[in-house]
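# okay, predicted coordinates and the sequence, questions at the end:
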Amino acid sequence: MKLFYLLLELTCIVITSVISAVLYLKGEVNLSSLLIFTSLVSLTLWVKSNGLLQDKKITNDASPQEAH
């Protein structure tokens, strides 16, 4: 279910970018630039909230072997 919401959010960001491109081609530059700005902010928050920019520490969970 988490993957579904992850992809749904990303799809909404992509759709907003496509709508912005169409508006730009029709000459609605102000509205297009607002949607591009919104898309960039949304994408940045999406990446940050999903932990794609965080450093992941590698932990060794294996216990040391006992000497015989």
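On my side now, so go ahead.
# please make it C-alpha for all contacts and neighbour counts, starting now.
Noted.
# which outside residues touch the longest helix along the chain?
Secondary structure of the chain per DSSP state H: the longest helix is helix 2-25. Defining contact as CA atoms under 8 Å, 6 or more residues apart in numbering, one finds that helix 2-25 is touched by V29, L31, S32, S33, L35, I36, S39, S42, L43, W46.
# now list the buried members of those.
Buried members of those, counted by 16 or more other CA atoms under 10 Å: S32, L35, I36, S39, S42, L43, W46.
# pasting the second one now:
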Amino acid sequence: MTKLESYMENGAFTATFFYAEVDGRPEDRGLALAFDELKFFSERFEILGVYPADPFRSRAG
């Protein structure tokens, strides 16, 4: 996981939304299993997109 952000709906603790960025593809077995678990415990789960990583990420390590 490279990024995790949380947002509260209307500033109240009644509903919280999370935005996460991860390294991998949805079809990768480990990531697919993690997504399945998130779907089980969430009312809503969406993949907003799949994008290639900037080459800098592989050089920065």
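All right, it came through fine. In this text, all values refer to a predicted model and were calculated from it rather than measured experimentally.
# tm score of chain vs chain?
Remark: TM-score between the superposed chains equals 0.25 [TM-score structural alignment, normalised by the length of the second structure]; 30 aligned residues with a CA RMSD of 3.4 Å.
# buried sites along the longest helix of the first structure?
For helix 2-25 of the first structure, burial by neighbour count (16+ other CA under 10 Å) applies to L10, I13, T16, S17, V18, S20, A21, L23.
# can you check stretch 29-42 of the second structure too?
Neighbour-count burial for stretch 29-42 of the second structure, with 16+ other CA under 10 Å as criterion, is recorded at F35.
# and for S58 of the second structure, the neighbour number?
Residues lying near S58 of the second structure (other CA atoms under 10 Å) number 8.
# how far away is it from F35 of the second structure?
Distance from S58 of the second structure to F35 of the second structure, counting by CA to CA, to the nearest Å: 24 Å.
# and what of F18 of the second structure?
Distance, F18 of the second structure to F35 of the second structure, using CA to CA: 13 Å.
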